[in-house]
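>>> fold the following.
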Amino acid sequence: MHVPDGFINAPVSAVAGVAAAGAVALSLRGARKELGEKAAPLAGLVAAFVFAVQMLNFPVAAGTSGHLLGGALAAILVGPWTGVLCIAVVLLMQGVLFADGGLTALGVNIVVMGVVTVVVAHFLFHGLRTVLPRTRGGVTAAAFVAALVSVPASAAAFTLLYAVGGTTHVPIGKVLTAMLGVHVLIGIGEAAITALTVGAVLAVRPDLVYGARGLTAPLKLRVDGELVDAAPAEDAPATAPGSPRKVWIGGVVTALVLAGVVSFYASQSPDGLEKVAADQGIDAKAEEYEHATADSPLADYELDGIGIKRLSGGLAGVIGVGLTLAVGTGAFWAVRRRRQAADTGAQV
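All right, here's what the predicted structure looks like:
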């Protein structure tokens, strides 16, 4: 759903840019509470993984494809504040290096694909957690539903921005109906990818999943007619979770394989927004805008100078994963260091 230049006019794009900058600023402050020693490198991994999976367009209808947005996945794995930052990093890398998503529309994309998906998924996920069983299955089910709903919510947010600042005149009812129709289908794919990924991490390291905190409820005993938490057995072994290094390495390898190899087999059909834009005439003025980084050596996810398409796309994907991982991890470590500095100052 990367919005290119020319879909939304300059004033609304500017307002969306200010809103996106504000959301990122707030997220930088909020993420300090979420980014512990283990979470910082994992947040960079989540950004790289989202980048990789977004290259895997899957067919959803005749002549239409979809791809992961990733807001729900990021919010559940590393927290909502950090989740917004993860998606912002991905969109920045895609816009600047790969000419994917307009630069004047970067604020629109962060709001639509990052903020809206994260907020909707976060609150729906935690609402479902209160009524579903406190088990891995309950967490996975909540992740599925939250991811499913976040995609049409994002489509509705784009439609709202188009209603206010669209550069073409298409009845909003037609745009909304078309956007919701195709993005509900895309949401099913998003939900499946999110649930599978969350379930996989839960199976090996549930302590690393932000949304699974408090997964195991303490044993309850009835004392004098009241339920109280049972004290842990004195001889119970202390099993502190180990380093997340294996999870990190496995995630990086998976992202590299997805971007470098599996992406070659992704659907070549236009994604949901592109299809709706072409069918409804939303993209009538988009051709007037040339992407500012159209001459990038990585534009369109192909490495310039490589004549073999499969190799060119694979290398571009691998480079993208590596750069996103480096930029994301560096940014999240910087946020964590600021938290440590603030804690030290408070103690002094």
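>>> when you work out contacts or count neighbours from here on, use the C-alpha atoms and nothing else.
Fine.
>>> how close does Asn57 sit to Val327?
From Asn57 across to Val327, the span is 24 Å (CA to CA, to the nearest Å).
>>> between these two, which has more neighbouring residues?
The neighbour count for Asn57 versus Val327, taken as other CA atoms under 10 Å, is higher for Asn57 (22 against 18).
>>> and this one, please, so the two structures can be compared:
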Amino acid sequence: MDFKEIKKEFNSYGLLLIVVGIVINWVGAFIAQTLKLPVWLDVIGTMLVAVLSGPWTGAVAGAATNIIKWVTFDPVGGPYFVVNMAVGLLTGYLYKIGRYNKKSGIIDLLGVTVALALISTAISAPITVYIYGGVTGGGVDLLTALFLGTSTTHGLLTAVIGSELLGDIMDKAISVFLVFAIMNLLPDKYFKSETQKKSAVEKKKR
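Next up is the predicted model:
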């Protein structure tokens, strides 16, 4: 872990992006919660910060989002801060290794969607079951009830895993493709890694 690189993410640009990311997440989450949608819409800002600034600023934006949600309108949002953090870290990593950027093809985008959905469900399902008893008051609760009513479901945990995985696939697909569209609308100067690459090239030329 390169702490110097992590520190560089938290410059004035990175801090500004964190604020913007939190606002985007909060608005998306509020809409999803109000309409009882089977998605969360609370990681769009996290992912945008992660690709523009880096994984750690993305993680901070994600964690802060859940804490702010918790004290404003979402009484169960707090413990899920680790999910939003994980999304920021993984998104930033996938961007750095070239799996998620402006040039990503449909296969890469689907792969990113699945990866984010899997890690989100793996972290969130135990929280939902063991802290909240399987019910959080969100739109995904309906999916949990449907899974509990099927013969293939064995217990609450498997029902929650099934419902949250389905919800996460939809949620992360929306987020992945929306952030991808935003990336392609923004010039390279807004991407910290691209700016650093250009600076390095210019220094070599000198």
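>>> now Tyr100 of the second structure, what's its secondary structure?
Recorded secondary structure, Tyr100 of the second structure: coil (DSSP: H, G, I helix; E, B strand; the rest coil).
>>> and the one helix or strand Ala181 of the second structure maps to, how far out from the chain's middle?
Using DSSP states H and E, Ala181 of the second structure falls within helix 156-185. Helix 156-185 of the second structure sits 9 Å away from the centroid of its parent chain (CA atoms, centre = their mean, to the nearest Å).
>>> how about stretch 192-206 of the second structure?
29 Å.
>>> now the spatially most central residue of the first structure: closest residue in space that isn't a chain neighbour?
Residue closest to the average C-alpha location in the first structure (CA atoms, centre = their mean): Gly70, at 2.5 Å. Spatial nearest neighbour of Gly70 of the first structure, excluding adjacent residues (CA to CA, 6 or more residues apart in numbering): Val50 at 5.8 Å.
>>> and the helix or strand containing the one you found, what's buried?
Secondary structure from DSSP H and E places Val50 of the first structure in helix 39-54. In terms of neighbour count (16 or more other CA atoms under 10 Å), helix 39-54 of the first structure has its buried residues at 39-54.
>>> state the span of the second structure onto which stretch 74-82 of the first structure is aligned.
Stretch 74-82 of the first structure corresponds to residues 49-57 in the second structure, going by TM-score structural alignment.
>>> list the buried ones in that stretch?
49-57.
>>> on that earlier part again, where in the second structure does the helix holding Val50 of the first structure align, residue-wise?
With TM-score structural alignment as the criterion, helix 39-54 of the first structure aligns to 14-29.
>>> for that stretch, which outside residues touch it?
40-46, 48-49, 53, 57-58, 60-62, 64-65, 68-69 (CA atoms under 8 Å, 6 or more residues apart in numbering).
>>> return the subset of those lying in helices.
44-46, 48-49, 57-58, 60-62, 64-65, 68-69 (DSSP state H).
>>> residues of stretch 144-162 of the first structure that come out buried?
Those would be 144-159, 161-162, for stretch 144-162 of the first structure by 16+ other CA under 10 Å.
>>> in the first structure, which helix is the longest?
helix 309-347.
>>> what helices and strands are in contact with it?
The contact analysis (3 or more CA pairs under 8 Å, 6 or more residues apart in numbering; DSSP states H and E) places helix 309-347 of the first structure against helix 10-34, helix 39-54, helix 80-97, helix 245-260.
>>> on that earlier part again, of the buried residues of helix 39-54 of the first structure, closest to Arg213 of the first structure?
Nearest to Arg213 of the first structure, judged by CA to CA, of the buried residues of helix 39-54 of the first structure is Ala39 at 13.3 Å.
>>> could you report the separation of that closest one from Ala146 of the first structure?
Following CA to CA, the distance that separates Ala39 of the first structure from Ala146 of the first structure is 22 Å.
>>> over to Leu77 of the first structure?
13 Å.
>>> swap in Glu274 of the first structure?
24 Å.
>>> one more: Ala74 of the first structure?
According to CA to CA, Ala74 of the first structure and Ala146 of the first structure sit 12 Å apart.
>>> corresponding residue for Met85 of the second structure in the first structure?
Aligned by TM-score structural alignment, Met85 of the second structure pairs with Val115 of the first structure.
>>> looks to me like its match is in a helix.
Yes. Checked against three-state DSSP, Val115 of the first structure lies within a helix.
>>> number of nearby residues for it?
Val115 of the first structure: 27 surrounding residues under other CA under 10 Å.
>>> residues touching the residue lying closest to it once chain neighbours are set aside, list them.
Of all residues not flanking Val115 of the first structure in the chain, Val84 sits nearest, at 5.9 Å (CA to CA, 6+ apart). By CA under 8 Å, 6+ apart, the residues touching Val84 of the first structure are 23-24, 27, 71, 74-75, 114-115, 118.
>>> rerun that using 10 Å as the cut-off
20, 23-24, 26-28, 31, 70-72, 74-75, 78, 110-111, 113-119 (CA atoms under 10 Å, 6 or more residues apart in numbering).
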